[in-house]
Every structure is written in structure tokens, then in C-alpha cells.
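Colleague: Need a 3D model of the following:
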Amino acid sequence: MSTYQYPLPPTSADGTMVRDYLARSLTALQSEELRRCQSHLQRSITNRPPIYTGLTALKLCCIELPWHPGFSNDALQVLYSDRNQRPTRNHTRYLPWHIPDDGQTKFANIHYTQDDTSIICTHPVVTWAVLARMLSQSEVIVLADSLLRGTACPISITLADLRTFLKQTPDFAGKRRCLAALPFVRTITDSPMEARTVLVLLRYGLPKPQLQWKVYIPELHRTVTVDMAYPEACVIIEYDGDAHRIDRHQHRWDERKRQALRAMGFTVIVVFADDVTTVEGKIALVQRVARALGIVETGMPLPEYRVLLDDERRMAHRLEQRRYRLRQRAKGRAV
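Modeller: Alright, predicted model coming up:
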């Protein structure tokens, strides 16, 4: 596979990204992963260095990680194309990718250097494709959103790049999920949790809000950008993450902004992690937004967003298969 040298993201004098909580955390995670990969390579006994992929490659490229309960944070994820040639290393998980490298530098492997050790990982777009078979449809969308946002990633990726990659790449496990993700990322959010918030609204039947909506606040004498909004209904939704609470200046500004917006007649709904990570929280959030919009939530997505039901269909199918196997075992024991 071909490689292409990318620079590390810019840092300030103390080694952290400037004035950006999420970027700082991604850069710190990258530094830690570079050290782990270096140690992993020093223990390698093969002549061919491994190509890192999956969550390992995302950490190396400073990209926010998708949710996957089956992945261990301890295991480094390595690419393999031939099961018969797959070695066995401790603390290593091998992810399959059977598409041959066509040598195009656009999606070539990324090459980092850590203390004279060469560390190679898959391009973020290739990593997205590799992970798609293991991620839910929602998380494939969230990861695509993260690629395009590029909070701290030095590699510029556009929606056209995703389309080009999928068009020129032969079929692979997960390609349908990647294709289905494209309509959802025409407008990029500011964080993965904001992206998940939007998907919750769409999954339970609400219309898509406007993302990164700008509104002028006379009281503050400035134009502000809110996470998402239904302008005609005067409803604004903002996700409140760790950065908003840790930075006291940011917290005070958020409160002033929201108070001013409410004084202007807007309903401002603040979303927290529990509203997006639990079923009860999701339903309660959708009900709050629906009441503010003056509509009745149906619980079913609009036709253009029906693909968001695929995760639940797959889960129901797996549960039915499990019940079937249990019934068959019970019959076998009875005989």
C-alpha cells in the first residue's frame, strides 16, 4: 500500500491546541496512541510493519471516535487482507479489508514518525469504510460528520471525497451504510454529540432542524450561531457538553446568550448527554421538542429518514435468531 506523509496538527508552545477543548483532547489522545503504536511495533516480529486502522487510526488522525460497545480501548486495531496471513499479537484486534490499494494518493495510507519509528495507518475515509460493517447506521453517519468537520485532523476531507471514494471502490461489507450516510451530512455539526442529537430527532419523527443557525441578538450587539433551530417555530436546541461547563467564561456566555434568546421569544431547549444516550432520555427530548413545535410526535421517522430504523431491525433480527437457537437447544435436551 502507498503512503503519504502528513504533518501533525499545529500546537501551541505548551503542546496543546489553542482555545479548543475538543481539539486539545484529540491531540492528547493522538500523542498517547503514537506512543502505544511505537511500543507495539517494537514488540513486532514480522518484517512487514502493520497498518493500523479502526479506532487506532482515528486516534492517530485526531478524529472523534464513534460508539461501539464491542471494541476494547486496550487493543490496537490492525488491518489485514488475508486471514491466512494474519499473525497473532497480544492486545491486537485485526479488522478485515479486502479491497486492493489502487495507488491513488488521495486516499493513501498516512505515515507518522515517532522517535524515528515509522507508524502507518489507513486514510480516514478508508478507516470509515473499514469500520462501517461493525458500526450502527447512526454511528456511520456520526463518523462521517466527524471526518468532514475535521476538528483537529490535518487532513481535509469533503463530502465530494466521500462520494468519490464510494464510487470508485468495489463493494465491501458496510458500503450500503456508508452510502446511506451521505444525505445526512450535507450540513456539518460542531460535535459528535450534536450529530447524535439531530439523529434522535429524526429517528422519532421530527423534521430536520437547521444546523448552525445564525441570529442577531440586539441585547448583546452581535450575531450568534446556535447548534440547531426551527426558526419558524422560534425553537432553538443546544447541546451542553463538558467544554461548556469546564470553561467558566464559556458557561457564562452560554447563559447570557440563552437568556437573551428567551427574552426575544425563543424557546431554548438545552440537551445533555443523558438525553441522547438512553432510550428514556431520547423519548423525553423528542416530546419536549414536539411540544415546543406544537406537533405530535409519531415515533416513526419521515420517509426520507427511514434508514435510521435499520439498527433496530437488525437488533430485532438478532434477538429472534437467539430465541430460535435457544428453542432448538431446548428441543434437543428434551429428546
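
Colleague: okay, CA-based contacts and neighbour counts for the rest of this
Modeller: OK.

Colleague: distance between the helix or strand Gln212 falls within and the chain's centre?
Modeller: According to DSSP states H and E, Gln212 maps onto strand 210-217. Relative to its parent chain, strand 210-217 has a centroid offset of 23 Å by C-alpha atoms, centre = their mean, to the nearest Å.

Colleague: Please apply the same query to stretch 49-63.
Modeller: Here stretch 49-63 is found 14 Å from its chain centre; the criterion is C-alpha atoms, centre = their mean.

Colleague: Compute the first-to-last residue distance for that stretch.
Modeller: Using C-alpha to C-alpha, to the nearest Å, one end of stretch 49-63 lies 23 Å from the other.

Colleague: Helix or strand next in line after the strand holding Gln212, which one?
Modeller: Remark: after strand 210-217, the chain's next helix or strand is strand 222-230, criterion DSSP H and E.

Colleague: other SSEs contacting the helix or strand that that following strand is followed by?
Modeller: Where DSSP H and E defines the elements, the next helix or strand beyond strand 222-230 is strand 235-239. Judged by 3 or more C-alpha pairs under 8 Å, 6 or more residues apart in numbering; DSSP states H and E, strand 235-239 is in contact with helix 192-203, strand 222-230, strand 267-271.

Colleague: Second chain to compare with the first, below:
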Amino acid sequence: MAGSIALSELAALKHQRMKTCAELQQRSRWRPPYALVTALELQAIELPRLSNRCRRWKSSVVVAVPRPAERYRVQGVTSVVWSFPLDTVMVERQFLCTSPACTWAMFAAYLDLEELIVLADSMMRRNGRLRRTTLDELAAFLDAAESQAQTEGMRMFSGYENCRRALLMARSGTDSSMESRTRLAVMKYGLDCPQVNYPIAVRNSKALYLDLAYPEFKICVEYEGSHHAGQWLSDTRRRQAIEDEGWRYVQVTKLDIGDDESERALAERIAKHIREVTGKHVELTGRKTILQVCDARGLRRKPWYERLQFEPLLPVDRFIDHVADELDSIA
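Modeller: Modelled structure (predicted):
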């Protein structure tokens, strides 16, 4: 519900980057596609959390070239070599960029697995004005790269395995990066993957979309960022409307995400609600790594409501087809 960079902020960053790139194009005829951080900014895609190595790219313009020999020296430009399919899109009819799928794959060498998942989510927002790609397009790009590697006898690009793992956990239709991080945080303690933006009907109002939901237990998890008093009043009314429909409400802020102790406490709050709904004991696991969260064996396990022999209160979409396809591709 909150915590994401607003559309207006992304638009401002885009126009600022467009100005920089326009100035560069006026003084140089070199036209390789913009890539990585520059490509994200030009396409108004929220940046993931960058490592120190990547942060320096924010002060320059990053471009992609297919071979080291094409890394020309141009002031203010950083060149990265990408030997795989160089899919491109044109922004505002004048800025050639690597496509979202290509940009995401390129980032795999520089991001940890969790931020790679968060970036994929950011490219597939529920807001159509911010949606840049789909899970199918991301998977298709990886398939094309793998086919090229097999045909040409090449090694796969750095981070390819993490891309495949990330597709197991990426979800389309999200609203913010902090919602994505919340989703992953609770899974590190053995909870099922909650559904994103689950729609519910409320009295005297249009449908509401819950940030994260366990509809089988009618438990919702809402991330609330910092906001002004008017937004607080709106959120209070929203919470009341959700609870009036019989949902248990778990509020999350930035204080609940980012360290082991706080994230375990959040998972315990959710588990406590599940115990109250089902009357059954729910045992959390020790903290898993994000790699363990993406482990194929864990993803194939029965959901909690089946293990507890509990009849779901509302229908559950477990993303089965998508996950099954990706598990097969990894195998």
C-alpha cells in the first residue's frame, strides 16, 4: 500500500536522466544502448538496493556493448560488455535502452538473489503506467540466452541460475519494493508465500486490493510507509473496512523489515493469527537464506492449510503453473 517510489518521483528521475543522455548525444555520435541503472531510470523502473559497486553508476551513464573492443572512451560513460541477446526498446523516440528483461538479466551479475526478485517485481507493477514486462517475457529472454549459449558453445552469463530461481519467487501485480521484501521476509521462517494484491469486496465501496494475503485464513499483511495525516486517516478507514469483512489485519512498517529479530517477530505475529483461526499449532522454522526459500523441494511442499487439515475460508491461488514450469526448467 505504501513504501514504493511514487510515479511522480520516478518520472522526475526519468526526465533528469533524459536530460543527461540528451546532452551526451549532442556531443557524441556513439549510440550503444543505455543499460543497467541508466536503463531503469529512463524507463521509470524503481531501482533495487545497489551494492557499492553499482552505486557509482548513478553518477555516470551506463551503456552496453557486445564486445570489449567496442568499449570506447567517452567522458561520463561507463561501458559494460554483454555478449548475449541485446534486446532493446526506444524511450521517447530518442533513447535506445536495453529492454526490461535484458536489463534484469544483466543485473544478475551485480545483485544478490533477493534484490533480483525485488527488481523483477518492480518491472511488473499492478499500475499499468509502471508495468514494463511480464513473467513470460522474463522467462523467454532466459530461454533465448540459454539457446544461444548452447548453439555457440558459450558459458551462461553470470547470475543466470539466480535468474531462474528469482522467477520462482517473482510476482506480477505488486505495488512496492517494500511489499516484496515483506513477502520474502516471512517466507524465511517457513510461512507460505502470501498472495499479492488480493482483491476483496467491501461494503459501500469499490474493491480493495490487499498488499499481501493468506485468504485461506483471512489474514492480510499491509505495509505502511511514512505519510501525512490525511493519508493516515485514509489508511485507518481502510483498515476498518478490511476488518469489518472478517479479515485479521497485520500492519508492517520499515521497523519490521531489515533485521533477523524484527522479521521473526513479524512471522510470529502471522503464525499466531493462523493458530487462532485454525486451532492448530504452527511451528516456524529457523531463519532460512533466500537461496533456501527458493529451493525447489520447499516450493513443492504442501501449503499450511493442507498440513493443518484446514478447509480454506476463501479460494487460494498457489501460482502452481508458473512455479511448475520454472522448476522443470531448473531441473
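
Colleague: Going along the chain, name the helices of the stretch 1-150 of the first structure.
Modeller: Along the stretch 1-150 of the first structure, the stretches classed as helices by DSSP state H, counting those that start in this stretch are 21-42, 54-60, 124-132, 137-149.

Colleague: Figure out which of those is closest to Val286 of the first structure.
Modeller: Nearest of the helices of the stretch 1-150 of the first structure to Val286 of the first structure, taken as C-alpha to C-alpha: helix 137-149 at 16.8 Å.

Colleague: name the helices or strands packed onto that closest one?
Modeller: Using 3+ C-alpha pairs under 8 Å, 6+ apart: helix 137-149 of the first structure touches helix 124-132, helix 175-181, helix 192-203, helix 310-334.

Colleague: what's the second one aligned against in the second structure?
Modeller: Going back to what we said before, that points to helix 175-181 of the first structure. Aligned using TM-score structural alignment, helix 175-181 of the first structure spans residues 160-166 in the second structure.

Colleague: Next: the first one.
Modeller: Following TM-score structural alignment, the partner segment of helix 124-132 of the first structure in the second structure covers residues 100-108.

Colleague: which residues are contacting that stretch?
Modeller: 35-36, 39-40, 82, 85-88, 116, 119-120, 123, 132-133, 137-138, 141-142, 158-160, 162-163 (C-alpha atoms under 8 Å, 6 or more residues apart in numbering).

Colleague: Filter those down to the buried ones, PyMOL style.
Modeller: In PyMOL, this line selects whichever of the contacts of stretch 100-108 of the second structure come out buried by 16 or more other C-alpha atoms under 10 Å:
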select buried, resi 35+36+39+40+82+86+88+116+119+120+123+132+133+138+141+142+159+160+162+163
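
Colleague: From start to finish, how long is stretch 242-252 of the second structure in a straight line?
Modeller: End-to-end distance for stretch 242-252 of the second structure, by C-alpha to C-alpha: 15 Å.

Colleague: now do stretch 238-253 of the first structure
Modeller: Stretch 238-253 of the first structure: ends 13 Å apart by C-alpha to C-alpha.

Colleague: Could you pull out the buried residues of it?
Modeller: For stretch 238-253 of the first structure, by 16+ other C-alpha under 10 Å, it's Glu238, Tyr239, Asp240, His244.

Colleague: ok, now stretch 9-16 of the second structure?
Modeller: Of the residues in stretch 9-16 of the second structure, those buried (16+ other C-alpha under 10 Å) are Leu10, Ala11, Leu13, Lys14.

Colleague: Which part of the first structure matches it?
Modeller: So stretch 9-16 of the second structure sits over residues 25-32 in the first structure, by TM-score structural alignment.

Colleague: quick one: Pro192 of the first structure and Val142 touch, right?
Modeller: Yes: shown here, Pro192 of the first structure and Val142 form a contact pair, counting by C-alpha atoms under 8 Å, at 5.9 Å.
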